[in-house]
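Participant: Sequence first, then the predicted structure, then my questions.
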Amino acid sequence: MDEYKRLKRELMYHGVLVDFYQDTMRIPGGHEVKWDLISHKGAAAVVAVKDDGTLFMVRQYRNPLGRMTLEIPAGGLDSREEPPIACAKRELEEETGYKAGKIEHLIDIFTTVAFCDEKISIYVATDLIPSKQNLDEDEFINVESYKIEDLIQMIYDGKIQDSKTVSGLMTYYHKYCCK
């Protein structure tokens, strides 16, 4: 690591969700290079397990892909200091209309390590308690339920490609369903 040194970090753009930086780095051999960094305050996601064993999923439009996607409930931290578990609980209720009676950490992932520092903490929520869906004004979400085996098949068929969803579902499946 001593061979890599950040010489300068310049904020190129401050956005609503992300900040874009350009780093000047000294790399092995003494060369200086420019590297891009997208900085994100982080997020949390939830594998929400209903009493019948099916999982809540959310279907929503994703602008970068230009299409609807099927994902586990998730959302961004309000600040870098917010505990991810608090975000996970909030997003579960906001998106599905259910509170977690029990929630436990499943896995942490970094979404795109080559140019982004976004970390998503993924949780498993059980003993779900009906509450009220509370979507943001720009959110339009359909809540659906699926068996884990069907979701795993959708991953293999390329119908689910979102990294947090694939990571969360596969980890849940191997930790809780393949004993």
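Facilitator: Received it, and whenever you're ready, just let me know what you need. Residues are numbered from 1 along each chain as shown.
Participant: From here on, just use CA atoms for contacts and neighbour counts.
Facilitator: Noted.
Participant: On the three-state scheme, residue 2 is what?
Facilitator: coil (DSSP: H, G, I helix; E, B strand; the rest coil).
Participant: what number of residues lie near it?
Facilitator: Residue 2: 7 surrounding residues under other CA atoms under 10 Å.
Participant: Might you report the residue contacts of it?
Facilitator: Counting by CA atoms under 8 Å, 6 or more residues apart in numbering, residue 2 touches no other residue.
Participant: The residue nearest to residue 47 when sequence neighbours are not counted sits in which helix or strand?
Facilitator: Nearest residue to residue 47 in three dimensions, chain neighbours excluded: residue 124, at 4.7 Å (CA to CA, 6 or more residues apart in numbering). Applying DSSP states H and E as the criterion places residue 124 in strand 119-126.
Participant: before we move on, the earlier item: contacting residues around the residue nearest to residue 47?
Facilitator: 46-49, 103-106, 172.
Participant: take a look at this one as well, against the first:
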Amino acid sequence: MSTTPPSRITHIINLPTQLDQPVSVVAAPGVSDTHFRNAIESSLFKQWLKNIQTETGLLANGAISLKQVLIQGVDMFGERLGFLKFKADNIDKETGQKVPGIVFARGPAVAVLILLDSEGETYAVLTEQVRVPVGRLILELPAGMLDDDQGDFTGTAVREVEEETGIHLNAHDMVDLTAFLDASTGGRVFPSPGGCDEEMSLFLYRGNVSKEKIQQLQGKETGLRDHGELIKVHVVPYDKLWRATADAKALTAIALYEMAKRDGLLP
């Protein structure tokens, strides 16, 4: 006895860049109606749709068309959508071939290079925490995701530094290193654009502290423990930072900082 498979949850969208080709957004098996609605109404998905239609977006010159989006997974952070995974069927019109389109969407984030001058030496502040995706402890810059749709990158950077290190910074003391990039880049960096939409602003803070403050920070345990953040602070000499961490955020921030100094954009 044959049974009819259940119909998939589907939503049709019309993009201004391809009005003659409506796009089907479909829920994969196991994705509930509630999660599907959360996905298509999320800022993550709306921003991705906006990105692909910009002047440099993949639909910009008409060479590629978007046929379908398959919503594969949704992770909620309380009532807010945190992570979204989907597969976009993009077709190269000249060859008829699909362009790889698996997307892990997590949205914008920030990281901060904190440099502390003390008695003639400069130190960098790192955090140590478990990173399950890579299966190990990582030394990295204080960092975090934006919690809302308002785009307050500087405010998020200040908050993350205080949560992860206990250091209170003022927004006006922060220097946006990624703002030195050419305007064509959008003023942010993409750590892994082959699979993830994350765009990151990298900030610099530099200040003077006592040797006692350096000692107090070393090994300090911080983080939002009730959220599972088990963080330990590390302070390392800045001239050894590039060898002390495999964190791409830190290495990119070093490069931006040093190039900005070389070009006279920073003292």
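Facilitator: Happy to help now that I have it. The structure displayed is predicted, hence computed values, not measured ones.
Participant: Give me the TM-score for these two chains.
Facilitator: Here the TM-score for the pair of chains, by TM-score structural alignment, normalised by the length of the first structure, is 0.84; 173 aligned residues with a CA RMSD of 2.5 Å.
Participant: re the thing from before, what span of the second structure is the strand holding residue 124 of the first structure aligned with?
Facilitator: Strand 119-126 of the first structure lines up with residues 199-206 of the second structure when matched by TM-score structural alignment.
Participant: What residue in the first structure is paired with residue 142 of the second structure?
Facilitator: Aligned partner of residue 142 of the second structure by TM-score structural alignment: residue 73.
Participant: That match is in contact with residue 47, isn't it?
Facilitator: Yes - using CA atoms under 8 Å, residue 73 of the first structure is in contact with residue 47, at 7.3 Å.
Participant: shared neighbours, these two?
Facilitator: residue 56.
Participant: Identify the residue nearest the residue nearest in space to the middle of the second structure in space, chain neighbours excluded?
Facilitator: For the second structure, residue 198 is the residue whose C-alpha lies nearest the centre (CA atoms, centre = their mean; 3.4 Å). For residue 198 of the second structure, ignoring the flanking residues on the chain, the nearest one in space by CA to CA, 6+ apart is residue 107 at 4.9 Å.
Participant: Tell me the residue in the first structure aligned with that neighbour.
Facilitator: Aligned partner of residue 107 of the second structure by TM-score structural alignment: residue 41.
Participant: ok, now how distant is its match from residue 171 of the first structure?
Facilitator: 23 Å (CA to CA, to the nearest Å).
Participant: Ok, residue 24 of the first structure next?
Facilitator: Taking CA to CA, one finds residue 24 of the first structure at 37 Å from residue 171 of the first structure.
Participant: now swap in residue 15 of the first structure and tell me
Facilitator: Counting by CA to CA, the gap from residue 15 of the first structure to residue 171 of the first structure is 32 Å.
Participant: Of those two, give the one with the bigger neighbour count.
Facilitator: residue 171 (16 against 10).
Participant: Following superposition onto the second structure, what is the mean distance for the strand holding residue 124 of the first structure?
Facilitator: Superposed on the second structure, strand 119-126 of the first structure shows a mean distance to its aligned partners of 1.0 Å (mean CA distance after the TM-score superposition for the first structure).
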